[in-house]
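1. what's the 3D shape of this:
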Amino acid sequence: MKILQLSDLHYRSHYLPATTGYQAMLTKMENPLTYLDRAIEKAKEMTAIDLVLLTGDLTEDGQIADYRFLHEYFTKKFPDTPVMVTLGNHDIKENFYQGWLKNAPSSNYYNFVSEFDPFYLVSFDTSVYGNADGTIDKAQLNWLEEVLSAHQDKPVLFMTHHHLIAEQYATLNLPQSDQLWQILKRYTILAVLNGHTHYHYHKTVGQIPYYTADGLSFLGQDEGDGIVRFVQHAGFSLYEVKAGQLKETAREIVTSGKLLQKVDMRSC
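-> Next up, the predicted model:
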């Protein structure tokens, strides 16, 4: 089974006009759809894709119309392929429920389990709009424990948005990462896939493969004293599940890495 992971689109139909700060950086960024198109075309050239995973921050600021557009976009790009989503800190749950799912608005965590022949996919929501580091409560941990306990006849592919390893990036990992790992290590986890940092990372935690995908918008490089150097950065990851194991088969960058702007994030 071949899996395509895409992450951190930060899509907005029109970015807000600005001359300084983070918003000004966004105005200098090329539209993420340019690189999303390129990533999907290249991935399809490389392999047949059986499953698409979107690991959060679909939008820049959670507009209903943007979710509607993206849902139609992915339906056209992958008419016969499941596209599964988890939410990031730039996503607004209520608007996602309306725009992507076409349901009534809800502030509930967007968690689900889907069954595929080689594994169960567990999508686990760590997002709170406006909270960059994400958070989960006791009810979330209880939900995960119950789900993993009830689905032990196959390995579980676990996807979420926030990174779970402190040393992998300058920004803070999910505050409840240790509690989450304690639960995951008690079960047969095929792999953990996530986004948020916009930069590729791989490690094995215990016996669990852990992968962070490149984003499809920009990359922030910490220069110290609150200064972040933003560059255009877009990429994707491909995986294969075979004989009960997940292996990353490709990591491709589809953008130039040009400088967008340096931003003092202390004033944002």
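
2. only C-alpha atoms for contact and neighbour calcs from this point on.
-> Fine.

3. Not counting its neighbours along the chain, what's nearest residue 129?
-> Nearest non-adjacent residue to residue 129, counting by Cα to Cα, 6 or more residues apart in numbering: residue 89, 4.7 Å away.

4. And the helices in the protein, which stretches?
-> 21-28, 32-46, 64-77, 93-99, 138-150, 177-184 (DSSP state H).

5. Tell me which of those lies nearest to residue 206.
-> helix 177-184 (9.4 Å; Cα to Cα).

6. between that closest one and helix 138-150, how big is the angle?
-> Here helix 177-184 runs at an angle of 20 degrees relative to helix 138-150 (axes from the mean of the first three to the mean of the last three Cα atoms, to 10 degrees).

7. ok, and what's touching helix 177-184?
-> Contacts with helix 177-184, where a contact means Cα atoms under 8 Å, 6 or more residues apart in numbering, come from 141, 145, 164-165.

8. Among the residues you listed, which one sits closest to residue 58?
-> Nearest to residue 58 among the contacts of helix 177-184, counting by Cα to Cα, is residue 164 at 19.4 Å.

9. how deep is the closest one tucked in, by neighbour count?
-> Residue 164 has 21 neighbouring residues, counting by other Cα atoms under 10 Å.

10. thinking again about what came up before, can you check which of the helices of the chain gets nearest to residue 113?
-> Ranking the helices of the chain by proximity to residue 113 (Cα to Cα) places helix 138-150 first, at 8.0 Å.

11. roughly how far is the closest one from the heart of the chain?
-> Distance, stretch centre to chain centre, for helix 138-150: 21 Å (Cα atoms, centre = their mean, to the nearest Å).

12. Do you have the strands of the chain handy? List them.
-> Assigned by DSSP state E, the strands in the chain fall at 2-6, 51-55, 83-86, 112-115, 120-123, 156-159, 189-194, 201-205, 208-212, 216-224, 227-242, 245-253, 259-264.

13. for comparison, sequence B:
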Amino acid sequence: MKIIQVTDLHLVKPGATLCGLDPLARLRACITDINQNHGDAELVIFTGDLSDTGEVITYRVLAEELAKLLPPFRLMLGNHDERNAFLNVFDTVRAEDGFVQSVEDTREGRLIMLDTLVPGRPEGRLDEARLRWLQQRLLEARDRPVFLFSHHPPFPIYMPLLDRMGIIEADALYALLKEHGNVRHIFAGHAHRPIAGSWRGISVSVLRGTNHQSALDFSPDRIAVTHEPPAYAVIFIDRDSVIAHFHDFLDRTAAYR
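-> The predicted structure follows:
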């Protein structure tokens, strides 16, 4: 099974820039590249911060661009998003207990997409209602593999300021995942960094956004913005493995003779 992960679009009003870059132009280039090279993907998952401002116009622009995307897609929310504005535009998305959460059952297992958004706050939360929802979705999966998608990482990345903006209820989340016993990978965004490793025995990955990035800076009190290349992930999942390729989709340096 091949799926694509795209994260941290940070769309602003058309014609505006963010960090000296045009988020809409970057998104268009991303969609074009996916269509040209991965139109056969089973699903494209956008893991939050679709908008930078949460304005309705940004979601309308997003809807126009997604109409050009060949594979089916799922949308998740990040801390920059605004649920009501999002749901106003994407009115076919069904909110679960007021949250934009969903599952996708595939031949390789269940994909669970969380809503960790807390309005007006940079950190992520999984309150009692969202944890109950997740517990039920895990119970439904029974002995099937589960692959978790979350905007906020529940695991430390050892960049102190970003770690303070992770999921507050990480321990409670892990307790549910451990109880299920077959959660094979956690995919996250939010950090704007290419990161891979494991958290308490579960493999994890994070990737760059489609606009600006976070510098590799381990200082305790700052995050520097960089113009490192944007990327999306090409993910292959089968019975034996989870493999994620981070593709710098604006890189045109490859040459074949």
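
14. quick one on the thing from earlier: let me see the contact set for the aligned partner of the residue nearest to residue 129 of the first structure in the second structure.
-> Per TM-score structural alignment, the equivalent position to residue 89 of the first structure in the second structure is residue 79. Counting by Cα under 8 Å, 6+ apart, residue 79 of the second structure touches 48-49, 116-124.

15. cool, and residue 159 of the second structure?
-> Counted by Cα under 8 Å, 6+ apart, residue 159 of the second structure has contacts 217-220.

16. now the residues you listed: which count as buried?
-> Among the contacts of residue 159 of the second structure, none scores as buried (criterion: 16 or more other Cα atoms under 10 Å).

17. Let me have the residues you listed in TSV, adding distance to residue 73 of the second structure as columns.
-> Converted to TSV, the contacts of residue 159 of the second structure look like this (distance: Cα to Cα, whole Å):
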residue	distance to residue 73 of the second structure
217	33
218	34
219	36
220	36
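
18. Spell out for me which residue occupies the centre of the second structure.
-> In the second structure, the residue lying closest to the centroid (Cα atoms, centre = their mean) is residue 47, at 2.0 Å.

19. List the residues that contact residue 103 of the second structure.
-> 110-113, 137 are the contacts of residue 103 of the second structure under Cα under 8 Å, 6+ apart.

20. Next: residue 135 of the second structure.
-> residue 176.

21. Show me what it aligns to in the first structure.
-> Matched by TM-score structural alignment, residue 135 of the second structure corresponds to residue 145 in the first structure.

22. same deal with residue 189 of the second structure?
-> Under TM-score structural alignment, residue 189 of the second structure pairs with residue 195 in the first structure.

23. For that match, grab the count of nearby residues.
-> 28.

24. With the one 10 residues further on instead?
-> Applying other Cα under 10 Å, we find 13 other residues in the vicinity of residue 205 of the first structure.

25. That one and residue 182 of the first structure: what is the separation?
-> Distance of residue 205 of the first structure to residue 182 of the first structure, computed by Cα to Cα, to the nearest Å: 11 Å.

26. Same question for residue 123 of the first structure.
-> If you go by Cα to Cα, the gap between residue 123 of the first structure and residue 182 of the first structure works out to 17 Å.

27. When the two are compared, which one has more neighbours?
-> residue 123 (24 against 10).

28. who are the neighbours in contact with that one?
-> Here residue 123 of the first structure is in contact with 85-86, 110-113, 158-160 (Cα under 8 Å, 6+ apart).

29. Narrow those to the ones also in contact in the second structure, please.
-> Retained in the second structure: 86, 111-113, 158-160, out of the contacts of residue 123 of the first structure (criterion both residues aligned by TM-score structural alignment, their matches' Cα atoms under 8 Å).

30. could you flag which of those are buried?
-> Looking at those with 16+ other Cα under 10 Å, the buried ones turn out to be 86, 111, 113, 158-160.

31. Closest to residue 75 of the first structure out of the residues you listed?
-> residue 86 (16.5 Å).

32. Residue 30 of the first structure -> the second structure?
-> Matched by TM-score structural alignment, residue 30 of the first structure corresponds to residue 21 in the second structure.

33. Its match and residue 223 of the second structure, how far apart?
-> Taking Cα to Cα, one finds residue 21 of the second structure at 18 Å from residue 223 of the second structure.

34. More neighbours: which of the two?
-> residue 223 (18 against 13).

35. Wait, the more buried one touches residue 213, no?
-> No. Residue 223 of the second structure is beyond contact range of residue 213, at 9.8 Å (criterion: Cα atoms under 8 Å).

36. circling back: which residue packs closest to the match of residue 30 of the first structure, ignoring adjacent ones?
-> Excluding the flanking residues, the one nearest residue 21 of the second structure by Cα to Cα, 6+ apart is residue 211, at 6.8 Å.

37. Next up, the contacts around the one you found.
-> Neighbours of residue 211 of the second structure in contact, by Cα under 8 Å, 6+ apart: 8-10, 21-23, 26, 227, 230.

38. Aligned against the first structure, show me the partner of residue 109 of the second structure.
-> Residue 109 of the second structure maps onto residue 119 in the first structure, by TM-score structural alignment.

39. Just give me the neighbour total for its match.
-> Counted by other Cα under 10 Å, the residues lying close to residue 119 of the first structure total 20.

40. Next up, the contacts around it.
-> Residue 119 of the first structure touches 154-157, 190, counting by Cα under 8 Å, 6+ apart.

41. The second structure: which residue goes with residue 184 of the first structure?
-> Using TM-score structural alignment, residue 184 of the first structure pairs with residue 177 in the second structure.

42. That match and residue 168 of the second structure: what is the separation?
-> Taken as Cα to Cα, the span from residue 177 of the second structure to residue 168 of the second structure is 16 Å.

43. ok so, going back, out of the buried ones among the kept ones among the contacts of residue 123 of the first structure, which two sit at the greatest distance?
-> Largest separation among those by Cα to Cα: 113 and 160, giving 12.4 Å.
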